[in-house]
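K.L.:
With the input below, show me the fold.
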Amino acid sequence: MRNISVITYRFCKVLSLIALLSACSDPVQYEVDADEQGHTAPTAATIKVNESLLTTLPFNDRKDFDDVKRGFIAGEDNLVIKGPNDTTIWDMSAYNFIKYQGEYGNAPSSVNPSLWRQVSLNNNHGLYKLQDGIYQLRNYDLANMTIIESDNGWIIVDPLTAKETAIKALSFAQQHLGKKPIKAIIFTHSHIDHFGGIDGVLSMLSKDEKNTLQIIAPKGFLEEAVSENLIAGIAMGRRSEFMYGKHLARSERGHVGSGLGKGPAFGTFGLIEPTTLIDYTTNELNIDGVPFVFQYTPGSEAPAEFTFYLPEHKAFCGAEIVSKTMHNLYTLRGAKVRNATQWSAFIDQARDKFSTAELYFGSHHWPVWGQENIQSFMIQQRDTYKYIHDQTVRLMNEGHTPNEIAEMLVLPQSLQTSFSNRGYYGTLKHNVKAVYQAYMGWFTANPAMLDPLPEEETAKRYIAAMGGAELVYKNASILFEKVNELNAEEVNAEYRWIAQLLNQVVFAQPEHSQAKALLAKTYDQLGYMAESAPWRDFYLSGAYELRHGVSDKGRSLSEIKNVLLQTPVHKFFENMAVNLNGIRAEGESLTIKVNFTDLQQQYLLILENSVIRHKIANETTQAGTTINITKPLFIDLIVGDAGLKDTLFGEDLNIEGSKLDLLTFLRLIDKPQGTFNIVTP
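P.N.:
You can find the predicted model right below:
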């Protein structure tokens, strides 16, 4: 999955039908033709843009629709999976409104027809036979679970995101294929939708199966699987609400899919330490009688990732280095930029190394059969990332800025008409900016951008310079009414400009309900035109929050408690350090020794100069306070499952030295909830 720091997502119920904006004095009124969440009807201009796309792509090519159904064994009608507290974490029936018919499809006017094609393909659910000995479960979660038959049982590839979805998927496979021992589990990469359901699989194993189970993952897997979720997880989680349409209804004017699949499932997440790591030097294994040839691909779609080839099956698992979409060099939730040339080179390496493949299957989407088809698919993906990299750098060296390059660059016709290269998840514009960022960072070298004012202050000054909020709003309203008169090629740019104008009004005067309403309506139109599912969800989520305000439900660390239990201790302390409130900590000087009694590990935490450092300690290390605690209790304390005062002064925690110092130390650690504003100041 693209890097999803996906741990931090948790879908919540749709707010009430007539929810009001919590941040403004006057509610944003729904238009007469609005849906239940307030999303307005597509304008004539939006309809014109979407219809114009129908003549630019080969919509009469039905091969994907044949491949996506090939090997179908069975599915579950109206599949709904429940998670903690009886919450619904997966509901395929919510997407029953998505149908695809005829040469051009029947895309509603509120959905880009190319995206509608993709989400229709991603709507196919069930158990599939790819060839003898290889099966795949799709749409039990965002990712696929693949089952490979071995001499004495099954090898599971990517056990989904959540315990609950993994149990449901594996149970369904056992119902139709019979129950066999699980001999190994393969994590193809370090994104949670490919390992988070491990506890579900483990819960279905016998004691003997667990004792002999192999867990195979790429080198660096454990470190990468937990790092971003602790350090930047709160901010990523908030942005992920927009990227995956957390609050949007599943409807023709709401969330229709993510481009990779339908969306993330957020139930109970787990993690386990691998028993076998694959790197450049360890690339062949025999797993319960099945020969595997691995390709180690770190720094491609994930920091820790591999693909593999099954020579006896002539089957190539591409993990996520190739997908039925252009992928992200930069992901909207936020992540480290990915290396385009390295990614392209890994695809080329796999194409050569596994050139005899007759079957391709991946972590998402549907398979490809036939050597020629697989080679063509991989060549196009390979050259797409290489072209984006090389042409961005060329234009960068000519002095163009990232925004300019994003407007200038187009893929050659041979690449842009392939549906598997379309921007359903990653996009050309954002990948261009990612390449620029990788080399040049955020600064474009324009001195005006060297030390710009922050957004809210900039907005106030712009609005004042343009004659005030009312005048800017009036002009934006006039522009919006005239968009219908423009050619299809001009519409998108005009809506983008209107959004920029109104965004300044909202940031200068957040109580301006008319500007919010028109900005929300503009975001609706931009969302309806977007070919990228994350772009659509971002626009429509922005519109949603302008109308309804920000949910007061943030992230709870207890949701990832099982992951934290497997997290190396030093990662906790790194996270603690970035959450220290430096202003309140000024002048404090404290030392805390933490003795993990169950791990026989000791650490010294040092607070001085408003920073926290940690280092390994021992019995002779001196500290103002020493706490003797088990790792699980420490986690309960951090995630809030154990009360601070009750724990500090209870019998389960032994404290030597000043309890007051420890209490002071812990109270200096902020606990951000991820409920900050995005579309308002």
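
K.L.:
contacts and neighbour counts: CA atoms only from here.
P.N.:
OK.

K.L.:
now the strands: where do they sit in the stretch 351-500 of the chain?
P.N.:
For the stretch 351-500 of the chain, the strands defined by DSSP state E, counting those that start in this stretch cover 359-361, 368-369.

K.L.:
please give me the structure for this one as well, since I'd like to look at both together:
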Amino acid sequence: MHNSHNIRCPLFVLFFILGLSATYPLHAADDAPKHFDPLGKPPSEHTLKVIAEDSANLPFDDKRDFDEANKGFIAKPDNWKVTGPEGNVVWDLDRYDFFRSDKDFPSIHPSLQRVSRLNMKVGLFEVIPGFYQVRGFDLANITFVRGKTGWIVLDPLTAPEVAAAAKALVDAELGERPIVAVVYSHSHVDHWGGVRGIVDEKDVEAGKVKIIAPRGFMEHAVSENVFAGNAMNRRVQYQYGTQLPASPFGHAGQGLNMNVANGATGLIQPTTIIEDDFETLTVDGVEMEFMNTPGGEAPSQAHIWFPKDKVYWTGEDVTGVFHNVYTLRGALVRDPHVWSQHINRALYRYGRNADVMMASHHWPRWGNERVQEVLRGQRDLYANMNNYSLFHANQGVTINQIHNVFETPEGIAKQWYNRGYHGSPEHNSRAVINRYLGYWDGNPATLIPLSPADSAPLYVKMMGGSDKILREGQKLHDAGDYFLAQEILDKLVQAEPNNRDARLLLADVWEQIGYQQENPGLRNSFLQGAYELRNGLPKGAPPSTSSPDVIRAMTTGQFLDFLGVRLDPGKVEDLGFRMTLITPDNDEKYAIELSDGTLTNIEGFEVDDPDLTLRINRSDLEQVMMGKKTLKAAIEDGSAKADGNVQLLYQLGQALVTFTPNFPMIPSAETVPAREQNPYEAVIELPGE
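P.N.:
Modelled structure (predicted):
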């Protein structure tokens, strides 16, 4: 946990500080919210004590965020729900209605309650004249900058429906104006997926609307979640708690905002790429200096300085949270050293002159002193995460110890904008060690470890069997030693997935650990694990995360690489071929080989003496990529021409595995029916935080 100043804390925390814990009701009062799961439990006295001790060091007297979150308020939406064309709910803040009261919920860490209440400050806000934000319509903000003739929009959210709803609110309050440009700050989907809700692609093609993005945007917008996208889809259910009801006992906000919009994402390719480290553009009379910041919060990202108004827009590199160095859904580990350097450069280039700083999440900061405070604080946060983790590593602290050793210095941790609302000191410190030293902790016994299902039975046997473990696990649970209880109960569940008593007791343990977390991703992961231990795997059709725009944005090479990931080597042991793929409409060619159960490709070459040559326009190939048409149908109707042994392609198609994101994360004997899917369908793209 972070250390910070002991200033003030909520009432139920004070009970413990003053030694009055017996006066706090541990069981639900008549007006207390009901747990959504019949097997769920309220927070124990031990959990309440842990939360109280952690919260005692938090600066609750610092109310500046509430003042900033309310400043410039113009109007709230008429409806807290946004629906899609089929009547589906895309965005729903009504389900978080419990945060509209001042009531404290003992099952939610007070710091998490605080940021969730701040994120419930929803509507249209004036930052300064000419700069407006709609906040609370998605995980991110959408920002409108007034030009001479129309709006320049910064980050059009995740889904078209919420972007359109935000634009409608702007039109109603500020008057209708056309959109003349859209800026994508970076490659994560909640910052571009809603573009079709506010822009017609025909206007982009006609030059009426510019789409501006940093260098590397298209590559990273598509590629980050392609190859492990199915696994990420499953892990998102844990980090974002997508299967948990919004409840004081379940999902209680996501730190950056309450949650992610649920509509179908779209993507219009940029017309202008910011290539240089610093590049100035004037759009509709508005001068903007862009600063590329790759390798911090995203592999492709840019900030904007508006010199005339002294407004600095940070994208997502500087927000009101300690962000993810490692994101639990999975992604390449980020570099906090580079991240800190970007912020420091921005501080000295813009921050010393800025009157206002705003971002893609949370609320702006006004006044140069406040701007510099936040920039320095965030700079130090990421630099310290990098340096202090390596300080420990260089003294022998391993990846399996660092999270229990690392402590954020008090001067950093006492600032609300440095709290672990998205990343956490625990998983971010491990990420730094992993980035520099990898997964191995230096113990030869962990170099080639047994799989948990193979090692766990030995642990159970040596501990005296399941009955003894359950008795000891219950004692540890009752004593509030939840992490010790987890250590032995997890071994039992790994060894005996169908042991109902073990699953339920481990669920009780994880639920209490979840309640104790300030960090939403950690909270959600423990609570989702508890829910699945009690109720089994998530039911219903798994989500399809493909969208036509994103699939079209894949390069042909990315698509071929993804087919290689989906190929089951055991089904093609005796199959081998060489082929050339030619897409005449964009003049691409690829040499493709299947050998040793492995599919490879290289752009710009043709194979010698191919077994097969396939000619298909890229536009027709996209129909195959999206699963709208089979390759066999394309060959039969003549939109694709195959010279050679076409049966090789059909054999390859039969060896492609359909991934579905409903595999067990926790040992389970359940079997889940596979989703029907065209074998060529590309499943990609997730919320990128």
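
K.L.:
overall similarity of the pair, as a TM-score.
P.N.:
After superposition, the two chains reach a TM-score (TM-score structural alignment, normalised by the length of structure 1) of 0.89; 635 aligned residues with a C-alpha RMSD of 2.2 Å.

K.L.:
before we move on, the earlier item: can you tell me which of the strands of the stretch 351-500 of structure 1 is packed in deepest?
P.N.:
Mean neighbour count, computed with mean count of other C-alpha atoms under 10 Å, is highest for strand 359-361 among those, reaching a mean of 23.

K.L.:
How about the contacts made by the nearest residue to residue 308 of structure 2 once chain neighbours are set aside?
P.N.:
With sequence-adjacent residues excluded and distances taken as C-alpha to C-alpha, 6 or more residues apart in numbering, residue 308 of structure 2 is closest to residue 287, at 7.4 Å. If you count contacts by C-alpha atoms under 8 Å, 6 or more residues apart in numbering, residue 287 of structure 2 has them with 280, 281, 306, 307, 308.

K.L.:
will you turn the strands of the stretch 351-500 of structure 1 into CSV that also has distance to residue 73 of structure 1?
P.N.:
CSV is the format used below for these (distance: least, C-alpha to C-alpha, whole Å):
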stretch, distance to residue 73 of structure 1
strand 359-361, 17
strand 368-369, 18
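
K.L.:
What range does the top helix by length along structure 1 cover in structure 2?
P.N.:
Longest helix in structure 1, counting residues (DSSP state H): helix 371-397. On the basis of TM-score structural alignment, helix 371-397 of structure 1 is assigned to residues 368-394 in structure 2.

K.L.:
buried residues in the matching stretch?
P.N.:
Using 16 or more other C-alpha atoms under 10 Å as the test for burial, stretch 368-394 of structure 2 gives 368, 370-372, 374-386, 388-390, 392-393.

K.L.:
Indicate which one of the strands of the stretch 351-500 of structure 1 is closest to residue 409 of structure 1.
P.N.:
strand 368-369 (29.2 Å; C-alpha to C-alpha).

K.L.:
The closest one vs structure 2, mean deviation?
P.N.:
On superposition with structure 2, the mean distance recorded for strand 368-369 of structure 1 (mean C-alpha distance after the TM-score superposition for structure 1) is 0.6 Å.

K.L.:
ok so residue 331 of structure 2 is a strand residue?
P.N.:
No: counting by DSSP: H, G, I helix; E, B strand; the rest coil, residue 331 of structure 2 is not found in a strand; it is coil.

K.L.:
burial measure for it, as a count.
P.N.:
16 (other C-alpha atoms under 10 Å).

K.L.:
What does it correspond to in structure 1?
P.N.:
By TM-score structural alignment, residue 331 of structure 2 lines up with residue 335 in structure 1.

K.L.:
What distance do you get for its match to residue 229 of structure 1?
P.N.:
10 Å (C-alpha to C-alpha, to the nearest Å).

K.L.:
for the stretch 501-650 of structure 1, what spans make up the helices?
P.N.:
Assigned by DSSP state H, counting those that start in this stretch, the helices in the stretch 501-650 of structure 1 fall at 513-529, 533-548, 561-564, 569-578, 631-639, 644-648.

K.L.:
Name the nearest residue to the corresponding residue of structure 1 for residue 588 of structure 2, ignoring sequence neighbours.
P.N.:
Matched by TM-score structural alignment, residue 588 of structure 2 corresponds to residue 601 in structure 1. Residue nearest to residue 601 of structure 1 in three dimensions, not counting chain neighbours: residue 595, with 6.1 Å by C-alpha to C-alpha, 6+ apart.

K.L.:
Isn't that neighbour up against residue 603?
P.N.:
Yes: the pair residue 595 of structure 1 and residue 603 qualifies as a contact (C-alpha atoms under 8 Å) at a distance of 6.6 Å.

K.L.:
follow-up on the earlier one: can you tell me the SS state at the residue nearest to residue 308 of structure 2?
P.N.:
At residue 287 of structure 2, secondary structure determined by three-state DSSP is strand.

K.L.:
any idea how far residue 371 of structure 1 is from the aligned partner of it in structure 1?
P.N.:
Taking TM-score structural alignment, residue 287 of structure 2 has residue 291 as its aligned residue in structure 1. According to C-alpha to C-alpha, residue 291 of structure 1 stands 20 Å off from residue 371 of structure 1.

K.L.:
Residue 119 of structure 1: which element?
P.N.:
Element membership of residue 119 of structure 1, judged by DSSP states H and E, is helix 113-121.
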